[in-house]
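Trainee: Have a look at this prediction, sequence included:
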Amino acid sequence: MDSSHNSKERLSTLALAALGVVYGDIGTSPLYAVKEVFSGAHHPIPITPENVLGILSLIFWALMIVVTVKYISFIMRADNKGEGGIMALMAMALRNLPEGSRSRRLVLLLGLFGAALFYGDGVVSPSISVLSAVEGLEVITPSFKPFIIPITLGVLIALFMMQSRGTASVGRLFSPVMLLWFCTLATLGLINIIDTPTVLNAVNPYYGARFLLESPMLGFLSLGAVVLALTGAEALYADMGHFGRKPIQMIWFCLVLPALVINYFGQGALLLSNPAAIENPFYLLAPAWAMYPLIGLATIAAVVASQAVITGAFSMTQQAMQLGYTPRLQLLHTSGARIGQIYIPAINWLMLIVIIALVLGFRSSTNLAAAYGIAVTGTMLTTSILAYFVAHKLWGWNPWYAFFGALPFICIDIALFSASSVKIIDGGWFPLIFGLTLLLLLTTWKRGRALLQKRLSEEAIELSPFIRSMGSDSGITRVAGTAVYLTSNLNGVPHAMLHSLKHYKVLHERVVLVAVNVLDIPYVGDAQRVYVEPLPNHFWRVKVFYGFMDEPNLPEALDWCAEQGLDFDMMETSFFIGRETLIARVNSEMNFWREKLFIAMTRNASSAADFFKLPANRVVEMGSQILL
């Protein structure tokens, strides 16, 4: 009985915590979604009772089909050892696909493009959320209009400057603020529904279908604004590893979905009774005396939503680094208690610069809305296609079952993406250009690393005969201590070792070759962290395994070698790292300009010593030139 009670209490606690992190983005959509449908700069819909009921019906069923059925009921089952998100889904989809196959290349490209679009969403979301919240000041009095942009920039700059201190202090406010926010959404909506209860007819899908059939072009174009009600749906899946599936599902059905639907219907009821309220239907739900507190609460909720997106960008970058799709970047831990709280300065300041440019360039939430839909729908479409590969290739579903299971979601995603693409000229070009640029960087880094490893392998000396030649009669002096050489090829002699021999004419009495392998699972248990293989003449070969969400700490990993007969004394151990100077060449296997780009990325990557947390006073770097 006590165990059952404790389990329910823990589930409720996790559900409340998920409310503060997972649902911030979709929870702030009511600030702008309905307004953009009827008064946006991109094909606004005339305000008539039929159109209002039709749009509300589309929003309701979009929430039910896309979020509830697709993400909550289906996609969240595709967890990679409990973890979710586009990178985890891609790793699962790749698992049973043969190397070099067309399907593998397609999955890889889709996954990386989806990840790139996620970053596009990550810069548009804070911009539109905070800007739409602050725009409530203009509803009170037009004299506030000149201050909207400066206040928005001030809030966003303060938010990004706080990142280096960690999210713990802000995080304590997440759940209570969002609980108050969703209760406020429901209360404001309910008050207006009571005044105009006919709006509840929109639950009937007939109104949405009639709207689409009577005005096909108008209905199609409206989908580009309706999709704004779905922003943040991907976060439900991406943050699954932090809270688990059940807490996220529980808080969705118990609070978030009802609150969102009631608020959207409340805005619709307000428009039915007062079409002039389209100026800002969200804020005009509230009485005049509540306007200032509501603006303050909306701004805080927008900050919470932005914080969740920023944290997601840090986490995505960490995964991409582990899987070898981005250069190593400086990564700082902001909490000694929670390992997942990280801060990546380069990503933080890059996002802030882009967000400032977006706010100054677009200047209103209406203009930004055009840039928002493309990133959201593109990521959704990518997720649906990757889910098909997981169901067929990994779960073993019949290909036709998997195809027809994914087809309805893919069709809906294509419709939403197509409707959003109409706004490319008006601003939708930004996330596409941003995403394609990031895709170029991700693929260039991966291809460049593969080419570099190929060059190193071609020039490497075979390890086995080299070790046999290092016996007592080799003439090579062996000095006290342990030398650890980091290498990606355990069958060849590391370049750093050859350079060490060339310059010092000695080897340590014990030589350990270490290769780090990142698996397509999120975490690797400590008991499976290392594999040790003794070799002749006091050489050792060690494989270290990490999951794509593990944080590498090589000295800690090497401590586990003791169980397999290899002890390390860090004061007697030197770490040798190769640092290659890359030279581009014409007519290589990669375009010359991409070689130049790869070399520039390599120069700006952080050192392996920092990435693997090696003791600075025990590291020796050996340089060499490599012709790509």
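Mentor: Perfect, I can see it now. Numbering: from 1, shown residues only.

Trainee: drop to CA atoms for contacts and neighbour counts, all remaining ones
Mentor: Noted.

Trainee: what about Val514, which SS state?
Mentor: Of the three states, Val514 takes strand under DSSP: H, G, I helix; E, B strand; the rest coil.

Trainee: Now do Leu381 against Leu442, distance only.
Mentor: Distance, Leu381 to Leu442, by C-alpha to C-alpha, to the nearest Å: 20 Å.

Trainee: Next: Val52.
Mentor: 43 Å.

Trainee: who's more crowded, the two?
Mentor: Neighbours were tallied for Val52 and for Leu442 using other C-alpha atoms under 10 Å; the higher tally belongs to Val52 (27 against 23).

Trainee: Now that one: which helix or strand?
Mentor: helix 49-62 (DSSP states H and E).

Trainee: Run through who's touching that helix.
Mentor: Residues external to helix 49-62 that are found in contact with it (C-alpha atoms under 8 Å, 6 or more residues apart in numbering): 45, 199, 201-205, 207-211, 222, 226-227, 229-230, 261, 264-265, 268, 271-272.

Trainee: Can you tell me which of these end up in helices?
Mentor: Judged by DSSP state H, those include 205, 207-211, 222, 226, 261, 264-265, 268, 271-272 as members of helices.

Trainee: Just send these back as a markdown table, with distance to Phe545 too.
Mentor: Listed next are the ones in helices among the contacts of helix 49-62 as a markdown table, based on distance: C-alpha to C-alpha, whole Å:
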| residue | distance to Phe545 |
| --- | --- |
| Pro205 | 51 |
| Tyr207 | 55 |
| Gly208 | 52 |
| Ala209 | 53 |
| Arg210 | 56 |
| Phe211 | 55 |
| Ser222 | 49 |
| Val226 | 45 |
| Val261 | 46 |
| Tyr264 | 49 |
| Phe265 | 52 |
| Gly268 | 54 |
| Leu271 | 58 |
| Leu272 | 61 |
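
Trainee: Below is structure B, check it against A:
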Amino acid sequence: MLLSLNALGVVYGDIGTSPLYVMNTIFHDPPSPVDAIGACSLIIWALIIMVTLKYIVFIMSADHHNEGGIFALCSLLIKKSSSMHATGKKVVIVLGMIGASLLLGDGAITPAISVISAIEGMAIAYPGLTQYVVPITVIILVLLFLAQPLGTAKVGTFFGPIVFVWFGFLFGIGVYNVTLEPRALYAFNPWEGLSFFVRHGPASYFTMGSIFLCVTGMEAMFADMGHFRKGPIRLAWMTVVFPAVVFNYLGQTAVLILRPEVYSSPFYSSVPHSLYWLIFALATLAGIIASQAIITGSFSVISQAIWLGLSPPFQIKQTSTTVEGQIFIPTVNWTLMIATIGVVCGFGSSEAISHAYGVTVCTNEVLSSVLFFLVLKYSWRVQTWKCLPFLLFLFVDGSFWGAIMAKLPHGGYAAIILSLIFFSVMMIWFVGEKKLRTYRKVHNISTRLEVL
């Protein structure tokens, strides 16, 4: 139970803060009641299909020595797939590097949007404070990255109870608003989501790019598995996180049915006036905490990359005497801090950052589905016909990916550029190390350092 509580503070902050900004990125005009319900239905079923089924049930079963992340899938394929051709294994390695680079690129975007979306609540109440949103966000982010050397255990112990309270308020506010407008519960019917597409035709497809933001964080959830193990992460999702976020989205839907004119800020509009500043304070803390999942996930991914020989051997500091996967990598930490501050200063608002957000995550999801399918077939030797149903997840991922690529000209390129930088570092190291090993082998040079 203690690990599950800590997991709330480290793993689920990202998904837990998505209600702050998802609904207001979907609508650009006051929605009709059926459209509000339809959008909420799409959110709920995205959470069920992509997080609960794909990750919690399936992908988290594919750990490598209790470690998760895309390199865990690659390790299973490389080391346990005797039937896979050598060329196929090289392709897997490259896919792993691409996936890891995308996660690191996301590591600069997630903290930026999580914190600034919370701080913007201050400007909603007092518009004159808008000019202070970016400076305050930068200060908070610097303090967050400075706290990383304390380690996951200490950070999680502090963050866990706060996020637990945050999820409690998300659930309570959601239930309160649903009691005012029970029609929001129709969103549990998947037909409401499908009807949304029928009513709006092909143009509604691009709405999926905004819907996808509700599941961002699931890739970090898998990458953080080495910090907490799969059991506590699954328990926290099923008992706390999933009910809380679903009912909060339902509550925002109820508010949009009753007051469609608040479409630009449905979350804060759903909060009772007497609780506004309390929720603002909690949202700010939750936004800070949301950044933790991707930061610790980045440490895990780079650690695995070093172990596989795909990254320079950065200094790794063990931060726990009991859990091997709890680590801190200074170089990665400070690099992400600089990149994150650059994103905040460059874009300036959560709405602008949302155009860059999700591109790398969604691409990573497609790669994860492909690699897990290969693990089923080659590592676990599951019969091909039994693997085919998993292609449903690949279809869903591909549908989201196509929609979210529309963000590329509007800011999505920033995340891709960051990912390309990380990929270049890994690829240069990988190719260089391979050539060095070949040279040593040809010239019979020992890799052991001689005592001078």
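Mentor: Here it is on my side, so go on. These numbers were taken from a predicted model, which means no experiment stands behind them.

Trainee: Please indicate which of the contacts of helix 49-62 of structure 1 are buried?
Mentor: Among those, those buried by neighbour count (16 or more other C-alpha atoms under 10 Å) are 45, 199, 202-205, 207-211, 222, 226-227, 229-230, 261, 264-265, 268, 271-272.

Trainee: Have a look at how far, on average, the longest helix seen in structure 2 is from structure 1.
Mentor: Taking DSSP H as the criterion, structure 2 has its longest helix at helix 86-125. By mean C-alpha distance after the TM-score superposition for structure 1, the fitted helix 86-125 of structure 2 averages 1.1 Å away from its aligned residues in structure 1.

Trainee: next SSE after that helix?
Mentor: Next along the chain from helix 86-125 of structure 2, counting by DSSP H and E, comes helix 133-146.

Trainee: Which secondary structure state does the counterpart of Ala290 of structure 1 in structure 2 sit in?
Mentor: Mapped onto structure 2 by TM-score structural alignment, Ala290 of structure 1 lines up with Leu275. Classification of Leu275 of structure 2 by three-state DSSP places it in helix.

Trainee: any residues touching stretch 442-452 of structure 2, and which ones?
Mentor: Here stretch 442-452 of structure 2 makes contact (C-alpha under 8 Å, 6+ apart) with Arg440.

Trainee: buried stuff in that stretch?
Mentor: When burial is assessed from 16+ other C-alpha under 10 Å, stretch 442-452 of structure 2 yields no buried residues.

Trainee: starting at the chain centroid, how far to it?
Mentor: Here stretch 442-452 of structure 2 is found 43 Å from its chain centre; the criterion is C-alpha atoms, centre = their mean, to the nearest Å.

Trainee: just stretch 315-334 of structure 1 next, same as before
Mentor: With C-alpha atoms, centre = their mean as the basis, stretch 315-334 of structure 1 stands 11 Å off its chain's centre.

Trainee: Let's check: the centremost residue of structure 1 is which one?
Mentor: Met316 (4.1 Å; C-alpha atoms, centre = their mean).

Trainee: Now name the helix or strand holding Thr311 of structure 1.
Mentor: Assigned by DSSP H and E, Thr311 of structure 1 falls in helix 291-323.

Trainee: Give the burial count for the counterpart of Gly121 of structure 2 in structure 1, as a bare number.
Mentor: Aligned counterpart of Gly121 of structure 2 in structure 1: Gly136 (TM-score structural alignment). Applying other C-alpha under 10 Å, we find 25 residues neighbouring Gly136 of structure 1.

Trainee: now the one 10 residues further on
Mentor: Pro146 of structure 1 has 10 neighbouring residues, counting by other C-alpha under 10 Å.

Trainee: What distance do you get for it to Arg10 of structure 1?
Mentor: 47 Å.

Trainee: same question, Leu212 of structure 1
Mentor: Here Leu212 of structure 1 is placed at a distance of 44 Å from Arg10 of structure 1 (C-alpha to C-alpha).

Trainee: neighbour count winner among these two?
Mentor: Neighbour totals were compared for Leu212 of structure 1 and Arg10, and Leu212 leads with 21 against 13 (other C-alpha under 10 Å).

Trainee: According to the alignment, which residue of structure 2 corresponds to that one?
Mentor: Looks like Leu212 of structure 1 aligns to Phe197 there (TM-score structural alignment).
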